[in-house]
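**Q** mind folding the following:
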Amino acid sequence: MEFAGIRLKNKLFVAPMAGVTDRPFRQLCRKLGAGLAVSEMVTSNSLLYGSTKTKRRANHAGEPGPISVQIAGADPLMMAQAARHNAENGAQIIDINMGCPAKKVCNVAAGSALMRDELLVARILESVVAAVPELPVTLKFRTGWDREHRNAATIARIAEESGIQLIAIHGRTRADLYMGAAEYDTIATVKSQRGIPVIANGDIDSPQKAKYVLDYTGADGVMIGRAAQGRPWIFREIAHYLATGELLPPPEVAEIHRVCREHLLDLHDFYGIEAGVRVARKHIAWYTKGLVGSHVFRQHMNLLASAEEQFAAIDQFFGEQAAQSSRLQYDNNNQSETEALAA
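**A** This is a model prediction of the structure:
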């Protein structure tokens, strides 16, 4: 896929997710098949540039390009300054967040709350595009504020007229949060009306679903978020299916064990041991979700305080899995979760 002179190896995007898409996770998803991984959202408040959290989110050392940094805020001037600041610190694409439904973001009129004020949307987009004329600016947003106010088509028009180079749309409104099923009719409508690339996002959790969404909407690519948690190889599975029409076999226990171990090493190194162990817990939970014995394992694992204990625990758990079968064995008492993970 290509846009704004940037060539990606495919049309698969990692959705920006606060607390998830840190540098170790982005690098892992890229290694396992994603074409582009967007960073966690970075505040536009310059007073926070020096905070540990903001500096960590802006850390792209050793990360393969192109580097896409998402910024969030509601003030056009501050957003422009944030775009320039991140461009000066290695960003090659600036992404604007108008899709986050979290209360702490929407309560300060940022994220998807901005969709209620179309004039402000235009001012923000024009300011950011003008601030970094050398870089492409992209935009992520939802279908609307609520189901009675689906204005994605208007936001998309404003975006294209403002110089935005690519848009990603999550198929839910802000009021929907992550409940119910994503709808793709709005995305299809936007794609039929706009000349810039449109990326479809929401509930894309299997190769078959990715192809369905691409065919149904006519979108130029798909963006995967929650389905990649604990399953970063979903990108290579989708890429293979789109290229060949064939499904790859599920990864073997030995590979998942290795991927999980390498991910933990990167997390411990990136955050430091104490914080890295805490952050790693949720990733371990995702890697083991639905597997036989995983509930008891996670309860035990969450009590472990050292890297050595964490590694010993996953080595034992995956060793027990491998002793049963080279493929993962899911708990039959949670069949729906099993099917979702194995899709």
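**Q** please make it C-alpha for all contacts and neighbour counts, starting now.
**A** Noted.
**Q** excluding sequence neighbours, find me the nearest residue to residue 55.
**A** residue 49 (6.5 Å; CA to CA, 6 or more residues apart in numbering).
**Q** can you pull the contacts of the residue lying closest to residue 182 once chain neighbours are set aside?
**A** Excluding the flanking residues, the one nearest residue 182 by CA to CA, 6+ apart is residue 171, at 4.7 Å. Residue 171 makes contact with 142, 143, 182, 183, 184, 186, 187, 200, 201, 202 under the criterion CA atoms under 8 Å, 6 or more residues apart in numbering.
**Q** my guess is the fourth one contacts residue 172, does it?
**A** Yes. Residue 183 is in contact with residue 172 according to CA atoms under 8 Å; the separation is 6.5 Å.
**Q** now the strands for the stretch 1-150 of the chain?
**A** Per DSSP state E, counting those that start in this stretch, the stretch 1-150 of the chain carries strands over the ranges 2-3, 6-7, 12-14, 36-37, 42-43, 68-72, 93-98, 137-142.
**Q** following up with a second sequence; could you model it the same way so I can compare the two?
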Amino acid sequence: MRVGPYLLPNNLVLAPMAGITDRPFRQLCKKLGAGYAVSEMAAANPLLRDTLKSRKRIIHDGESGPHAIQIVGSVPAIMADSARYHVDQGADIIDINMGCPAKKVCNNWCGSALLQNESLVGQILDAVVHAVPVPVTLKFRTGWDRSHINAPAIAKIAESAGIAMLTLHGRTRADGYRGEAEYATIAEVKSLVSIPVVANGDIDSPQKAKTVLDKTGADALMIGRAARGRPWIFREIGHFLQYGTPLLPPSLQEIWQILREHLEDHYAFYGETLGVRNARKHIGWYAGNLPDGEKLRQKTNMADTCEKQINEVDRFFMSLLERDERLQYQHSRIRIGSTGRPGAAAIGNAT
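**A** Next up, the predicted model:
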């Protein structure tokens, strides 16, 4: 899998998600099997570049490359200037957002709202591609609504403009994240262009990943919401695609280690106040996959320091592991019997 001159280690991509895919989370997902990740979207408007939120979104210190920055806007000249700015700041790849369905984005004629104006789409892509010496990619949706599916036309415009790779979410702007993603349009786009195509939408398991690849013929897969609280999904998908067999899920001990590493990196990146506040959603997503996870979510939401928050995480996992050990011990006692000889159940199973 290549993006311009960059050879990626595999064809699994972490989707850009606002407020989620910061540098600590991108790096964690890469460590756990993602071959490529794109930053949260950065507004092209130069007046917004110096806000703390904007600065944090484009930091790649310590992250394995290539470093991709996603920009969002609707004015060709401003988008071109934004691309130049981010390349000067160290971006290896510029990704253009024409897929975000959020009202506050679309109301400014940005994101997926641009799909209503194919002429403007072409102007923006031309301007950005000619402004920078690095690969420019495009993320978009199938259309504005189900009555106006124009992803094939947008894909041809993008290829003509010199876009290096396309990522297509199998929903329209009107769909938001409701219903099920469809993959027929992605397959059609793949058949029309010679540049790499990445399939996106509802890829939440290794089996679904294989199905989407088979249905679309896509070159790569982009995983978004399914990676929240489950960053190891990339290695699970990678293993299944390579060997055709499921990978054993991580143990409680490993999940604890992954979450702890994530939090420590997260706190170092954001500092005390922002670190605690922003970590709550991540902990909540991990908790959603754990037994009695609601207790963990409640306790860590109440913690007001990094130390208190991580102490609650440690207490929760120690409690789970102790309970697991007790259950295993009780199970072994039932099978062995109080005299130390195999009990009836064990003998029955043996015969």
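**Q** coming back round to it: which ones among the contacts of residue 171 of structure 1 map onto strands?
**A** Using DSSP state E, the members of the contacts of residue 171 of structure 1 that fall in strands are 142, 200, 201.
**Q** who wins for proximity to residue 153 of structure 1 among the strands of the stretch 1-150 of structure 1?
**A** Of all those, it is strand 137-142 that lies closest to residue 153 of structure 1, at 10.3 Å by CA to CA.
**Q** and the angle from that closest one to strand 68-72?
**A** Inter-element angle recorded for strand 137-142 of structure 1 and strand 68-72: 60 degrees (by axes from the mean of the first three to the mean of the last three CA atoms, to 10 degrees).
**Q** find the nearest non-adjacent residue to residue 222 of structure 1, please.
**A** Looking at residue 222 of structure 1 with CA to CA, 6+ apart, the closest residue is residue 200, at 4.7 Å.
**Q** now do residue 90 of structure 2
**A** residue 67 is the one closest to residue 90 of structure 2 (CA to CA, 6+ apart), at 7.7 Å.
**Q** so that neighbour versus residue 195 of structure 2, what's the distance?
**A** 20 Å (CA to CA, to the nearest Å).
**Q** and residue 178 of structure 2, how far from residue 225 of structure 2?
**A** Counting by CA to CA, the gap from residue 178 of structure 2 to residue 225 of structure 2 is 13 Å.
**Q** those two: who's more crowded?
**A** residue 225 (17 against 9; other CA atoms under 10 Å).
**Q** what residues are up against the more buried one?
**A** By CA under 8 Å, 6+ apart, the neighbours of residue 225 of structure 2 are residue 204.
**Q** rewinding a little: quick one, which of residue 183 and residue 172 of structure 1 is more surrounded?
**A** Between residue 183 of structure 1 and residue 172, counted using other CA under 10 Å, residue 172 has the larger neighbour count: 29 against 17.
**Q** so that one makes contact with residue 185?
**A** No. The criterion here is CA under 8 Å, and residue 172 of structure 1 misses it with residue 185 at 10.8 Å.
**Q** ok, residue 284 of structure 1 - contacts?
**A** With CA under 8 Å, 6+ apart, residue 284 of structure 1 has these contacts: 230, 260, 298.
**Q** SS state for it?
**A** Put simply, residue 284 of structure 1 is helix when judged by DSSP: H, G, I helix; E, B strand; the rest coil.
**Q** wait, residue 279 of structure 1 touches residue 265, no?
**A** No. The pair residue 279 of structure 1 / residue 265 is not scored as a contact, 11.6 Å apart, by CA under 8 Å.
**Q** how about the helices in the stretch 151-300 of structure 2?
**A** 151-161, 184-192, 206-216, 233-243, 252-270, 272-287, 293-302 (DSSP state H, counting those that start in this stretch).
**Q** dump these to TSV, plus distance to residue 115 of structure 2.
**A** TSV is the format used below for the helices of the stretch 151-300 of structure 2 (distance: least, CA to CA, whole Å):
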stretch	distance to residue 115 of structure 2
helix 151-161	8
helix 184-192	15
helix 206-216	21
helix 233-243	30
helix 252-270	35
helix 272-287	31
helix 293-302	39
